[in-house]
Each structure stands twice: as structure tokens, then as C-alpha cells.
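[1] Structure of the sequence below:
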Amino acid sequence: MSDVEVIRAGALGDVPHGFLGRRGGVSQGLHGGLNVGLGSDDDRAAVEENRRRAADAVLPGAPLVTCYQVHGADCIRVNAPFAERPHADALVTDRPGLALGILTADCAPVLLADAAAGVVGAAHAGWKGAIGGVTDATVAAMERLGAQRDRIAAAIGPCIARPSYEVNEEFRRRFEAEDPANERFFADARAGHAQFDLEAYVTHRLANAGIRRIEALGLDTYADEDRFFSYRRATHRGEPDYGRQIAIIGLG
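    Have a look, this model is predicted:
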């Protein structure tokens, strides 16, 4: 649909992909726009129509394949559409004609491709999945399908940015316990709190895994209400529910 905004990353070249926000779609009210969240309280028919529009905007005619995301690090190989969504936070495939989708509402969506090998992946990297290694698992799963990590390009789509992401000291200590160098992803805030740079941390994890071409789009879901849904923004406002946006990649 022409009113669906598709944000593309130069790093992924001609591989069919897109980071979609809330523009376009048929949902109303709190979910207004292109809400694709099956777990939201939105009208189910509206969500299904939005998912159809989203897939067609990136890979027309392809079935949309998504997982039941649990903020973990498991990655699933996709050979065909699922009869039932598996519990996982990343998908990879080497099969043309499948639109792999990852839903977010502040977490970082990561799309990956080795165009030469014909292998793509999509990962949902919230802070739990990011520190748990979801991007590492995705790269490893792509390698099992014939990708080479020195050829894999990755793009990090709209997510909550550091100025919008206040965390407590326990959160900060968890990351610094994993690696003292992780302190660089935090900036001091009000007493007992810090601002966390999720996008920079995910970029670091990808680079540390040997990915040489990484594009971070620098789009803040919390701050840009017109374009993106945000779980934290909805929470701060005391709203009862929130929409989800999607990032999609596939092979034509």
C-alpha cells in the first residue's frame, strides 16, 4: 500500500527488506495505524489486514512468518510458514518467497543478509535478548545455511534511544558484570539511574561477532510518536495497551 512507510537500509542493498512504523494501516485509537501485534488488544481483523499490508509493502505475495517472541536468544530456521508460531526471537531462511518478520515497540529489530549466499535473518533484540546473545545466535544459524559472517550485512532499525531509556543501577550492574567495558553504553542520569544506549550495544555485539557492515538507523521509537509505537511511552502515559511495528526481510 502506498501509505505504508517502508524504511530501508543501504547496508542491505537490494535484498527485499523494510522497517515499518505505524504509518499506514487500518487500526484506530491507541493502536492507530499499522499495528501488527497479534498479542495486542486491537481488533483482530485490523491486525490481520495490517500484517497483510506490511508483507505486501516489502515482498508482495509472500506469506508473513513471525514467531512468538519471549525476549530470549533462540533462533529458528524457516523452511515454510509455521502452522503455529514457535517461541523464539530470531528467524533465518535460505528459501525465497518468505517474509520473515520481527515485532517491536522499543526493542531493537535487526535484519541481516548474506546476499551472495542467499541467506537472511531477523532478530528481536530487547535488552534481555541482546545481552543473552540473540544476534550471535542469528549469525551462527545463518552460517549453518551457508552464509559467511564476513559477508553478512546487518541493519538495526527503530528502537528506543539513550535519551529516552532510563534504567536503574541494578540494570547497569548486570551489563557491567557481563563485561566491564559495557559501562560505555551508559550515561549518568538522576541519582540511582542511567541512560542506556541499546542501539550502540547491539551494534557492539554484531561487530564483536565479526559482522563488518552494520548500519544503525538512529530512529527513536519513544520520541517519534507520529512514526512509531512505543511500549515505554504508553506505560509512562498509563495507557492500557500499545501497538507493535514490524521489520521484514526475505528473498525474492
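[2] contacts and neighbour counts: CA atoms only from here.
    Fine.
[3] Any figure for the gap between Val65 and Leu100?
    For Val65, the distance to Leu100 (Cα to Cα, to the nearest Å) stands at 5 Å.
[4] So for the two, which residue has more residues nearby?
    Using other Cα atoms under 10 Å, the more surrounded residue of Val65 and Leu100 is Leu100, with 31 against 19.
[5] Regarding this structure, what is its longest helix?
    Criterion DSSP state H: the longest helix present in the chain is helix 44-58.
[6] Quick one: list the elements packing against it.
    strand 17-20, strand 64-65, strand 245-250 (3 or more Cα pairs under 8 Å, 6 or more residues apart in numbering; DSSP states H and E).
[7] Could you export those as TSV, including distance to Ala155?
    Putting these into TSV (distance: least, Cα to Cα, whole Å) gives the following:
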stretch	distance to Ala155
strand 17-20	10
strand 64-65	19
strand 245-250	10
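[8] So which of the ones you listed is the most surrounded?
    Of the helices and strands packed on helix 44-58, the one with the most neighbours on average (mean count of other Cα atoms under 10 Å) is strand 245-250, at a mean of 30.
[9] got a list of contacts for it?
    15-22, 34-37, 54-55, 58-59, 96-105, 109-111, 120-122, 157, 228-229 (Cα atoms under 8 Å, 6 or more residues apart in numbering).
[10] Provide the secondary structure category for the residue of the chain most remote from its centre.
    Ranking residues of the chain by C-alpha distance from their mean position (Cα atoms, centre = their mean) puts Ala191 at the top, at 30.8 Å. At Ala191 the chain is in coil, as set by DSSP: H, G, I helix; E, B strand; the rest coil.
[11] Here is the second sequence; please produce its structure so I can put it next to the first one:
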Amino acid sequence: MEASLQADVLDGVPHGFSTAAGREGGDILPGAPRVRLKQVHSNKALIATGPWQDPPEGDALVTDRRGVVLTIVTADCAPVLLADPIAAVIGSAHAGWRGAHAGILENTVAAMISLGARPERIRAAIGPTIAQASYEVDELFRKQFDVEDAHFFAPGREGHYQFDLPAYVAQRLRDAGVEQVQDLEEDTYTRPDRFFSYRRATHRGENTTGRQSSLIGLAA
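    Predicted structure coming up:
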């Protein structure tokens, strides 16, 4: 099994989405320090210049520094890696439904723009994520979204819907001006041989600590 997946849209930019076989994501820039956050399902995007001794809370990282690797972890939420190769600005975002709904992707793009990126040049890849067929939600969940978001919800069993998180994330990226978006279309829930899934582990009464790592860097 592959230890790491790459996205065509980020060709030429060191990056990787790990599978369960390579949970640390490998060395996309051998020897480079990794920058991490305390992920809390927020809309907070931080500009990083290097690793923190005590990582702050937040759910997206942006940098124009070469020789560092931005790292996020997920296990059903959408990992999003972004790059403007011309400006040499990169970003990584942890986009669960809460963060996406609250604006984490728009804030990530805004932070990249503050470092010289332009939205029409930004490329974004959505890594392994729980797919619509696997993501059942209830009426209370549905009511937190606007009328124009109805197409992200398919009818499910009585009182429930199937939510399309990857499509919602892609739309929020497009709303922020990012048109070059690739979804790897990898469902974390249905592939226990390939990915960790928090929801699947919860349903099965298994250990829920497994996570995929998603990494992106700028070569020195």
C-alpha cells in the first residue's frame, strides 16, 4: 500500500497526504523541521516562520519560508494543501465541517494573499476525507447551514441526510477565489485497510487515535 498520496494540481511542490501505512507522511523535505498546531476545529489561520516550542491553537498554517514543512493531521475532516508557486507561498488547512462553515478556508487564502499570493494562482488539493455516502447527519446539523447549501445534503433515512464535505470545502475555496481545486476522492470511512477514520472507529468501538498527516513545504 502506498504510504503517501500526491495531487496533480500541486505538481512541482513538495507535498504528501499520508495513508495508514505512512502515518507521518514521509520526508517531503528531508531534514526540514515540521510546523504543527493544536487543532481545535476553529477558523484561525496562522502565518508560520518556523516550529513553535509550544504550538498555538489554530487550524491552518501559511508560510513563505523555505525549508519548513507545514503539517496537519486528520481522520475524516478534509486536509487541504495550497500553493501559489509563483509567489512561493504555501498553506495547509484542517477543514472539518465546523472550521469550513466558520471560514477556515477563506482565512487561509487571506493569509496567503497577505504574503503575496494571488487567489487566481493558488492551487488547492483536498486529501482523504469522509465522503458523502459515509457521512450521515441529522436535522439539527442540517439547520446550521444556509438555504443555498441545500445541494450538499442528499436525503438519507428518516430525519437524516448525507453531507458532502469535500464538495462543500471545494465550494468554500472557490468562494475565496481559488479555481484550481482537486479532490483526490478518497473516502476515509470505507477503507480501513488504507485510512484512519474517527467515525468508523467510533462506530466499531475501536481506538480513535489514528490520524493521517498532510504535509507541504518549499524547497530551500
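[12] Could you identify the buried members of the contacts of strand 245-250 of structure 1?
    15-22, 34-37, 54-55, 58-59, 97-105, 109-111, 120-122, 157, 228-229 (16 or more other Cα atoms under 10 Å).
[13] so who does the residue nearest the centre of structure 2 touch?
    Geometric centre of structure 2, nearest residue: Pro79, 1.6 Å, by Cα atoms, centre = their mean. Contacts of Pro79 of structure 2 were listed using Cα under 8 Å, 6+ apart, and they are 72-73, 92-95, 126-129, 214.
[14] residue in structure 1 matching it?
    Counting by TM-score structural alignment, Pro79 of structure 2 lines up with Pro109 in structure 1.
[15] mind listing the helices for structure 2?
    Counting by DSSP H, the helices of structure 2 are 97-102, 104-114, 139-142, 165-175, 198-204.
[16] Which residues does stretch 99-112 of structure 2 contact?
    41-47, 59-63, 89-93, 95, 118-119, 145, 168-169, 172-173, 175-176.
[17] tally of neighbours for Cys107 of structure 1?
    Neighbour tally, Cys107 of structure 1, other Cα under 10 Å: 25.
[18] Just give the number of residues close to the closest residue to it other than its chain neighbours.
    Using Cα to Cα, 6 or more residues apart in numbering and skipping the chain neighbours, the partner closest in space to Cys107 of structure 1 is Gly126 (4.3 Å). The tally of other residues near Gly126 of structure 1 (other Cα under 10 Å) stands at 25.
[19] aligned partner of Gly126 of structure 1 in structure 2?
    Aligned partner of Gly126 of structure 1 by TM-score structural alignment: Gly96.
[20] Quick one: residues contacting that match.
    If you count contacts by Cα under 8 Å, 6+ apart, then Gly96 of structure 2 has 41, 76-78, 165 around it.
[21] what's the answer for Ala201 of structure 2, then?
    207-208.
[22] 6 Å instead, please
    Thr208 (Cα atoms under 6 Å, 6 or more residues apart in numbering).
[23] Aligned counterpart of it in structure 1, please.
    Per TM-score structural alignment, Ala201 of structure 2 is aligned with Ala234.
[24] Next, find the distance separating that match from Asp241 of structure 1.
    For Ala234 of structure 1, the distance to Asp241 of structure 1 - Cα to Cα - is 7 Å.
[25] for Ile131 of structure 1, same thing?
    Where Asp241 of structure 1 is concerned, Ile131 of structure 1 sits at a distance of 26 Å (Cα to Cα).
[26] who's more crowded, those two?
    Neighbour tally, Ile131 of structure 1 and Asp241, criterion other Cα under 10 Å: the higher count belongs to Ile131, 19 against 14.
[27] and that one, how far is that from Leu198 of structure 1?
    Distance, Ile131 of structure 1 to Leu198 of structure 1, using Cα to Cα: 10 Å.
[28] got it, and Arg233 of structure 1?
    16 Å.
[29] Same drill for those two, tell me which one is more crowded.
    Legend: neighbour count by other Cα under 10 Å for Arg233 of structure 1 and Leu198, higher for Leu198 (23 against 19).
[30] Now do the contacts for Gly18 of structure 1.
    So Gly18 of structure 1 contacts 6-8, 247-248 (Cα under 6 Å, 6+ apart).
[31] quick one: it from Leu91 of structure 1, how far?
    Distance from Gly18 of structure 1 to Leu91 of structure 1, by Cα to Cα: 15 Å.
[32] Likewise for Phe171 of structure 1?
    27 Å.
[33] higher neighbour count, the two?
    More crowded of Phe171 of structure 1 and Leu91, by other Cα under 10 Å: Leu91, with 27 against 14.
[34] Please name the nearest non-neighbouring residue to the more buried one.
    Closest to Leu91 of structure 1 by Cα to Cα, 6+ apart is Ile76, at 4.9 Å.
[35] The residue mapped onto Met142 of structure 1 from structure 2 and Pro51 of structure 2: what is the separation?
    The equivalent of Met142 of structure 1 in structure 2 is Met112 (alignment by TM-score structural alignment). With distances taken as Cα to Cα, Met112 of structure 2 is found 18 Å from Pro51 of structure 2.
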